[in-house]
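> take this sequence and fold it.
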Amino acid sequence: MTALTFPAPRLRLPLLAELVERQRALTLFGLALLLIAVPAIALQAVDGRTLASGVNVWVKPAKFLVSVGVFALTSAWFFGYVRPERRSAPLPRAAVAVAIVAGTFEIAYIVFQAAQGLDSHFNETSPFHAVMYGLMGLFAVLLVSTVLPLAWEIARRPAAGLRPDFVAAVVAGLVLTFLLGGGLGGYMSAQAGHSVGAQGAGLPVFGWNRMGGDLRVAHFLGIHAEQALPILAALIGGFAARTRWWLLGAGSAAYVAVTLGVFWQAVAGRPLLPL
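As a prediction, the model looks like this:
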């Protein structure tokens, strides 16, 4: 009996066309955000304004444009793991609509605040800012919650030809993205800021605090569980079925342990990579 292999995009279609075929709206949304991220990155070189933290005002818009864009494209790709006849069902369609609305709201407010030289996150300096920060939190929860209908459809009605362990990896990654990414993000948003203890120079690109704890590290790992576990399943695809299941279980447990360990490290005020 021929073993099923890790699903790859059909060679007759380039990656972009494959993404559009899987979920057009999310693909276009994700690509639009990545394109807008380019001027947001460029503005950092011409607009020298900084926030109270000393970070350029356009750093956060650029980060969120890339982050939400990658999130949307990942979801679009995973739609290919749902049976074709179910991709336009009410629940998946609702998830797509919520993701686009929630992502647009969050990005729009972050860019709006940056243009004024103001913080978007942890800014409750006026009733308006307090309400908007609360709404940002609500839409962030809605955005990350859209992985659950996708996980449900993939678990119940996976596309033909997928290995059971790969399906399990995709579903587990999506669920952990909601639990870890969403849960730790919610905890972080309820604090006075993302840093714990001493604050100093940030890690290049990511900006994570290198003098004290930084809650963003664990949140980052949680959000990217949806990519990490399927990649693990792809890497172990050549092993026997029983070994694949064992490695997937061990890898998933390790990923959760590392994420929570990094979280507690941050809560204790200890940096991930000290100076």
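> hey, let's count contacts and neighbours off CA atoms from now on
Will do.
> run through who's touching the helix or strand encompassing Ala17.
Assigned by DSSP states H and E, Ala17 belongs to helix 15-22. Helix 15-22 is contacted from outside by 9-10, 27-28, 73, 76-80, using Cα atoms under 8 Å, 6 or more residues apart in numbering.
> which residues of this structure fall in strands?
Taking DSSP state E to define them, one finds strands in the chain at 195-196, 213-214.
> follow-up on the earlier one: among the contacts of helix 15-22, name the buried ones.
When neighbours are counted using 16 or more other Cα atoms under 10 Å, the contacts of helix 15-22 contain these buried positions: 27-28, 73, 76-80.
> what segments of the stretch 151-275 of the chain are helices?
Taking DSSP state H, counting those that start in this stretch as the criterion, the stretch 151-275 of the chain carries its helices at 164-176, 183-189, 216-223, 225-235, 241-267.
> looking at these, which is closest to Leu148?
Leu148 lies closest to helix 164-176 among the helices of the stretch 151-275 of the chain, at 6.4 Å (Cα to Cα).
> go through the contacts of helix 15-22 and name the one nearest Phe139.
For these, the nearest to Phe139 is Leu73 (18.3 Å; Cα to Cα).
> could you also give me the structure for this next sequence, so I can compare it with the first?
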Amino acid sequence: MTILTDLRERARTWHRPSYRFAQLLAGITVLCVLLLVVDQRTLQGAPIWAKPFKFAVSGALYFFTWSWLISLLPRFRRAVSWLTNGLVAIFAGEYVLMVFQAVRVRASHFNNATPLDASIFQIMGVMIATLWVINLVLTIAVLFTRIPDRATAWAARLGAILGMAGISLATLMSGPTPDQRAAFKATGTSPMIGAHTVGLPDGGPGLPILGWSTVGGDLRIPHFIGLHALQALPLLALALGVLAARYPRLGDGVLRTRLVLIAGAGYAGLLALLTWQALRGQSIVAPDGLTLTAFALLVAGVAVSGLIAIGRPSRDRELEGSLR
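I've put the predicted structure just below:
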């Protein structure tokens, strides 16, 4: 059974609350696009509706994927379903607070400027910590889930692990920066606690819509890339399964599994590289020679490994050769 067949057969068994919430967030994404057009207000140099837009897109992908993954679990379905309901409620609450701050043209994250702003971010911090714990439990459940198609199984497992790593990378943004510590020492307070930009204050030039810094390191990049391994690797398994109809070589489940494992290793390497680059205060659009060399070695390693996997005989071919 390939991932495409599995999707078709299980569509009616997906976790409905998370599936409906993903649909709602998809609709909110469209609304955010309209707001970006009609409301030109900015915050720290970025449109105020850019963050709600990005979180809506990311959340829609996240909950759509979990609604599918939960349908794969052979046991503890009810407990996992309730945990996922908790994820939906937590994310919805965090999103409402984010939109509330956007309407006020106030930062939703790291904001300590007023008692209200500080309270909102503290509540969001508790929500994020709870979401992390629930996500960890769900990830462990996926690791022990048996899926008939091995490529799909490993795509789900590696995607969940790397997604967990991506979520965890958000902790790197929560500590005060050197400037914020200096402000605390001098005045006993700081309007912001934590930042996603490394080496520079948040704000400033950034990529369109995404807002990722073009002048300094940005921890949102590895956070985003890691989080969405949960979609990227299962989609790869899906693509390989679809291509098997056109390229018989991919009909070999062992080969597809090898390619998924290679892609997972490459994805983990990319996540580590992007984190390393951001922590060095280096912009994603201005990599130095060391970063480019590491990236080239990573790409070469993945490409060579993939070619070797494709060139190795499948079990069927090995059996055919032994009978001749």
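> TM-score of the superposed pair?
For this chain pair, the superposition-based TM-score is 0.83 by TM-score structural alignment, normalised by the length of the first structure; 260 aligned residues with a Cα RMSD of 2.5 Å.
> ok, back up a step: can you list the contacts of helix 15-22 of the first structure in CSV and add distance to Phe112 of the first structure?
Shown next, in CSV, are these (distance: Cα to Cα, whole Å):
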residue, distance to Phe112 of the first structure
Pro9, 38
Arg10, 41
Thr27, 24
Leu28, 22
Leu73, 24
Ala76, 27
Trp77, 30
Phe78, 31
Phe79, 32
Gly80, 34
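> ok, so of those residues, who is nearest Ala225 of the first structure?
The closest of these, once distances to Ala225 of the first structure are taken by Cα to Cα, is Phe78, at 13.4 Å.
> what's in contact with stretch 233-252 of the first structure?
Taking Cα under 8 Å, 6+ apart as the rule, stretch 233-252 of the first structure contacts 5-6, 165-166, 169, 229, 232.
> which among those end up buried?
By 16+ other Cα under 10 Å, the contacts of stretch 233-252 of the first structure give 6, 165-166, 169, 229, 232 as buried.
> run a quick neighbour tally on Asp47 of the first structure.
12 (other Cα atoms under 10 Å).
> farthest pair within the contacts of helix 15-22 of the first structure?
Distance extremes for these: the farthest pair is Arg10 and Leu28 at 19.9 Å, using Cα to Cα.
> in space, what's closest to the counterpart of Phe6 of the first structure in the second structure - neighbours in sequence excluded?
Aligned by TM-score structural alignment, Phe6 of the first structure pairs with Ile3 of the second structure. Closest residue in space to Ile3 of the second structure, ignoring its immediate chain neighbours: Leu238 at 5.3 Å, by Cα to Cα, 6 or more residues apart in numbering.
> how near is that neighbour to Thr145 of the second structure?
Remark: distance between Leu238 of the second structure and Thr145 of the second structure (Cα to Cα, to the nearest Å) = 18 Å.
> also Ser322 of the second structure?
In this view, Ser322 of the second structure and Thr145 of the second structure are 35 Å apart by Cα to Cα.
> which residue would you name as the spatial centre of the second structure?
Taking Cα atoms, centre = their mean as the criterion, Leu227 is the residue nearest the geometric centre of the second structure, at 1.6 Å.
> ok, it - contacts?
Counting by Cα under 8 Å, 6+ apart, Leu227 of the second structure makes contact with 162-167.
> including distance to Ile310 of the second structure and neighbour count, could those residues go into a markdown table?
Putting these into a markdown table (distance: Cα to Cα, whole Å; neighbours: other Cα atoms under 10 Å) gives the following:
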| residue | distance to Ile310 of the second structure | neighbour count |
| --- | --- | --- |
| Leu162 | 25 | 24 |
| Gly163 | 27 | 25 |
| Met164 | 30 | 23 |
| Ala165 | 29 | 20 |
| Gly166 | 30 | 24 |
| Ile167 | 33 | 22 |
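> and the contacts of stretch 233-252 of the first structure, which two are the farthest apart?
So, the contacts of stretch 233-252 of the first structure by Cα to Cα: farthest apart are Thr5 and Leu229, at 16.3 Å.
> give me whichever of the strands of the first structure is most buried.
Burial of these is given as mean neighbour count (mean count of other Cα atoms under 10 Å); strand 213-214 ranks first at a mean of 30.
> residues in contact with that strand?
With contact meaning Cα under 8 Å, 6+ apart, strand 213-214 of the first structure is reached by 194-198, 208, 265-272.
> in the second structure, which residues correspond to it?
Strand 213-214 of the first structure corresponds to residues 217-218 in the second structure, going by TM-score structural alignment.
> tell me roughly how far that stretch lies from the first structure on average.
On superposition with the first structure, the mean distance recorded for stretch 217-218 of the second structure (mean Cα distance after the TM-score superposition for the first structure) is 1.0 Å.
> that older thread, show me what the residue nearest to Ile3 of the second structure lines up with in the first structure.
Counting by TM-score structural alignment, Leu238 of the second structure lines up with Ala234 in the first structure.
> how close does that match get to Glu21 of the first structure?
In this view, Ala234 of the first structure and Glu21 of the first structure are 22 Å apart by Cα to Cα.
> how about Glu124 of the first structure?
Taking Cα to Cα as the measure, Glu124 of the first structure falls 42 Å from Glu21 of the first structure.
> how many neighbours does Arg12 of the second structure have?
When neighbours are counted by other Cα under 10 Å, Arg12 of the second structure registers 11.
> same thing with Ile41 of the first structure?
Neighbour tally, Ile41 of the first structure, other Cα under 10 Å: 16.
> surely it touches Val59?
Yes - between Ile41 of the first structure and Val59 there is a contact under Cα atoms under 8 Å: 7.1 Å.
> and Glu113 of the first structure, what pairs with it in the second structure?
Careful, residue 113 of the first structure is Gln; it's not Glu. Structural alignment (TM-score structural alignment) places Gln113 of the first structure against Gln101 in the second structure.
> stretch 250-268 of the first structure maps to which residues in the second structure?
Going by TM-score structural alignment, stretch 250-268 of the first structure lines up with residues 262-280 of the second structure.
> if we go by neighbour counts, what in that stretch is buried?
262-271, 273-279.
> and the equivalent of Ala153 of the second structure over in the first structure, what does it touch?
Counting by TM-score structural alignment, Ala153 of the second structure lines up with Val167 in the first structure. Neighbouring residues of Val167 of the first structure by Cα under 8 Å, 6+ apart: 154-155, 158.
> which of those line up with contacts in the second structure?
Retained in the second structure (both residues aligned by TM-score structural alignment, their matches' Cα atoms under 8 Å) from those: Pro158.
> including distance to Ala94 of the first structure and neighbour count, could the contacts of Val167 of the first structure go into a markdown table?
Shown next, in a markdown table, are those (distance: Cα to Cα, whole Å; neighbours: other Cα under 10 Å):
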| residue | distance to Ala94 of the first structure | neighbour count |
| --- | --- | --- |
| Ile154 | 16 | 22 |
| Ala155 | 18 | 18 |
| Pro158 | 19 | 21 |
